[in-house]
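# With the input below, show me the fold.
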Amino acid sequence: MAAYIRTLTRIATRVSTRSTVTFARQAPAAMVARQYHAFRPTQIASKKKHAAIMDEDDEELEAELRELEREKREQEALERGETLDGSAADGTEDDNNNRFQEQYDILLEKTAPSSPQHELPRHSALLHLASAISTPEQAQSIPQLVQQWRRRELPISVLLSDKLIKAVCKAGSPETALVLLGDRETYALAPGQGTMRRVVRSFVKEVAAAPESSESEEGLEKLDGAFKAMALIPYYNLAADDSSVYANLIRGSLIYGSEEGLRRASVTMDEYLLIDGERETPLTRRRAAEVVAAAEQLVKAYEAKGDADKASELNKHVDQWKKSI
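All right, here's what the predicted structure looks like:
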């Protein structure tokens, strides 16, 4: 009996003694996940629209903002033909093509469906790639990348949309801009009013560069592209009464020439006159000057055709618009 009591006493003493075993504290799941984050967007529903938000710590957000600012300065330097240190960029055409292709291949690989979530590229990577577009062939490869980009739920801002459209138009491929803007479900761009004006102007430049022939199919296709770009403006809930767009369409139609060009210019002007009569705010000096220049060209076309009545009627509106200049 005494032995049994001593055994119970030893057991009780052992249990009451503080254990010397140190248990490893488990790291929170958020800390583990943060090691693999790639600034992934979190989709939230707000008024039936999805908005991309960042859920990283303040320090990480500040680092991302600094990176965006650095790349913005680099892009501005590239547009001036310089590097960040102020020296001239002396890369050859082959070097520029290789630089674009290298960046493009990396982004295409990282946004592939099989790519791990933690390897997704920074949101600024596509903006950086846009500054490297220099040929129509490069511009035509952008839709495939943007499609993958959106499938991985990476965001495209108004700024990025404008930079992409500007880059492909500057590279001589406004048709690519129509592809990107014509399918909101696939590419989900967010263009501004200035972006749409840029596309229309790019097509008008292409009309002017087309072979000089009254029956030029290439010129007519470019002119059709300008009108298609105009038709997309209400698609993005932008101002459909943009005087600059109408002025460029009239100018492009007259550049194309022939009976078809004059017909399109006349119909476009008639439509603009209806819109202008309902305008509540006057045109700015710059917009009024654009409309006046296009209208004066159309007046000359009417006079050359011998249509004095239309020329006289349009001149009345020209005199009114000149008061805003």
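
# For the rest of this, base every contact and every neighbour count on C-alpha atoms.
Fine.

# Now for residue 149, how many residues are close by?
By the measure other CA atoms under 10 Å, the count of residues near residue 149 is 25.

# Return the distance of it relative to residue 125.
Look at residue 149 and residue 125: by CA to CA, to the nearest Å, they are 11 Å apart.

# Might you report the residue contacts of residue 157?
Residue 157 makes contact with 189, 190, according to CA atoms under 8 Å, 6 or more residues apart in numbering.

# and it, how far is that from residue 247?
28 Å.

# try residue 96
36 Å.

# neighbour count winner among the two?
More neighbours surround residue 247 than the other of residue 96 and residue 247, with 25 against 15 (other CA under 10 Å).

# this one next, for a side-by-side:
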Amino acid sequence: MASYIRTLTRLAFRASRPSTAFMTRQAPAAMMTRQYHAFRPTQIVSKGKKHAISDEDDEELEAELQELEKEKREQEALERGETQEGDKDSSDEQSSEFQELYDSLLDRTSPSKKRHELPRHTTLFHLIQKISTAEQAQQLPPLVKQWRRKDLPITIFLSDKLIHAVCKAGSPETALELLGDREAYALTPGQSTMRRVVRSFVKDIAAGEKESEEALEKLDGAFRTLALIPYYNLAADDVSVYANLVRGSLLYGGEEGLRRASATMDEYLLIDGEREKPLTRKKAAEIVAAAELLSKEYEAKEQTDKAKELEKHVEVWRKSL
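Take a look at the predicted model:
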């Protein structure tokens, strides 16, 4: 700090001396202010440029300013390290909080508990907010089953939050399990909930290895989610779901991936032919992107007739963009 003050003092002394070119003129106040501001450590660090130093001939001044910059960077690096450690501690604490609340809810919803011993309805929502890992998400089905057996409510809002948290934690299989047994879990998902599950499966396929057993299981999960949509009296002609299924099939790759993508698109074309209203801009963009990927695969396999036929539909969908 002392070296920084000495630096500013020396600069002020130099700036206050008459110019050698114009002996009668002094530096304007605004220029002086900007000059001092440029030498603040925060400004030096943010710019990261040596030309912030106006007197390049003063090696001592440059060395002092570089030392200040170095100290600032070291301090920031230290703070970042503390933040990372703090994030880790916070994550461990959150995991511990989840487990404590989970164990408490599992105990308080057990068959032996009386009505007056049941937890508040909002506690399940608080638990959902603490889900951060796939392992935590996989613990939920037994709890949700007990929760429903005690006739505790799960609203549409809570169903969506539950499935969202499970998918975000990286366990769409758990989401499919919760949605697949309506009698045991009695969720009430919305249209966006089903889309989210399909997208989560497709995301995992994209991150995995092509034509692997794991990727095939993920793809099967996405198609099973499609099959559940009418089960909940939701719209079966969801453009986003079909587009993601086509994309997921192509991401899986191989002959099986192309077969599924082609069959999915053919089914969607039958639905689209009965559509009375044009697609929205967002939905049109999704199906066009999926169709273009499929068309490229057709061309790569020299199935030009299918590619041309699909292109006709793409031209119609593009009008909604």
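
# TM-score for the pair, please.
Remark: TM-score between the superposed chains equals 0.72 [TM-score structural alignment, normalised by the length of the second structure]; 236 aligned residues with a CA RMSD of 1.2 Å.

# May I see the buried residues of stretch 90-106 of the first structure?
97, 100, 101, 104 (16 or more other CA atoms under 10 Å).

# How about the secondary structure of the spatially most central residue of the first structure?
Centroid-nearest residue in the first structure, with CA atoms, centre = their mean: residue 161, separated by 1.1 Å. Secondary structure, DSSP: H, G, I helix; E, B strand; the rest coil: residue 161 of the first structure is helix.

# re the thing from before, pull the most distant pair out of the buried residues of stretch 90-106 of the first structure.
Largest separation among those by CA to CA: 97 and 104, giving 10.4 Å.

# give the contact list for residue 72 of the second structure.
Neighbours of residue 72 of the second structure in contact, by CA under 8 Å, 6+ apart: 41, 45.

# so stretch 7-23 of the second structure corresponds to what in the first structure?
Counting by TM-score structural alignment, stretch 7-23 of the second structure pairs with no residue of the first structure.

# any idea which helix is longest in the second structure?
Looking across the second structure with DSSP state H, the single longest helix is helix 59-108.

# got the buried residues for the helix or strand just after it?
The helix or strand immediately downstream of helix 59-108 of the second structure is helix 123-129, counting by DSSP states H and E. For helix 123-129 of the second structure, a neighbour-count test (16+ other CA under 10 Å) marks 124, 127, 128 as buried.

# repeat for stretch 241-248 of the second structure
Applying a neighbour-count criterion of 16+ other CA under 10 Å, one finds 241, 242, 243, 244, 245, 246, 247, 248 buried in stretch 241-248 of the second structure.

# Keep only those of those that are in strands.
Assigned to strands by DSSP state E, none of these qualify.

# Of those residues, just say which sits nearest to residue 210 of the second structure.
Nearest to residue 210 of the second structure among these: residue 248, at 10.6 Å, using CA to CA.

# The closest one -> the first structure?
Alignment note: residue 248 of the second structure maps to residue 252 in the first structure; criterion TM-score structural alignment.

# again with residue 192 of the second structure
With TM-score structural alignment defining the correspondence, residue 192 of the second structure maps onto residue 194 in the first structure.

# Can you get me a residue count around that match?
12.

# Point me to the helix or strand that includes it.
Assessed by DSSP H and E, residue 194 of the first structure sits inside helix 193-209.

# other SSEs contacting that helix?
helix 158-170, helix 174-182, helix 217-231, helix 243-256 (3 or more CA pairs under 8 Å, 6 or more residues apart in numbering; DSSP states H and E).

# For it, buried residues please.
For helix 193-209 of the first structure, burial by neighbour count (16+ other CA under 10 Å) applies to 193, 195-208.

# and whichever strand or helix holds residue 62 of the first structure, how far from the chain's centre?
According to DSSP H and E, residue 62 of the first structure maps onto helix 58-79. How far helix 58-79 of the first structure lies from its chain's middle: 18 Å, per CA atoms, centre = their mean, to the nearest Å.

# which residues in the second structure does that helix align to?
So helix 58-79 of the first structure sits over no part of the second structure, by TM-score structural alignment.

# helices and strands around that helix, which ones?
By 3+ CA pairs under 8 Å, 6+ apart, helix 58-79 of the first structure packs against no helix or strand.

# let's see 10 Å
helix 125-130 (3 or more CA pairs under 10 Å, 6 or more residues apart in numbering; DSSP states H and E).
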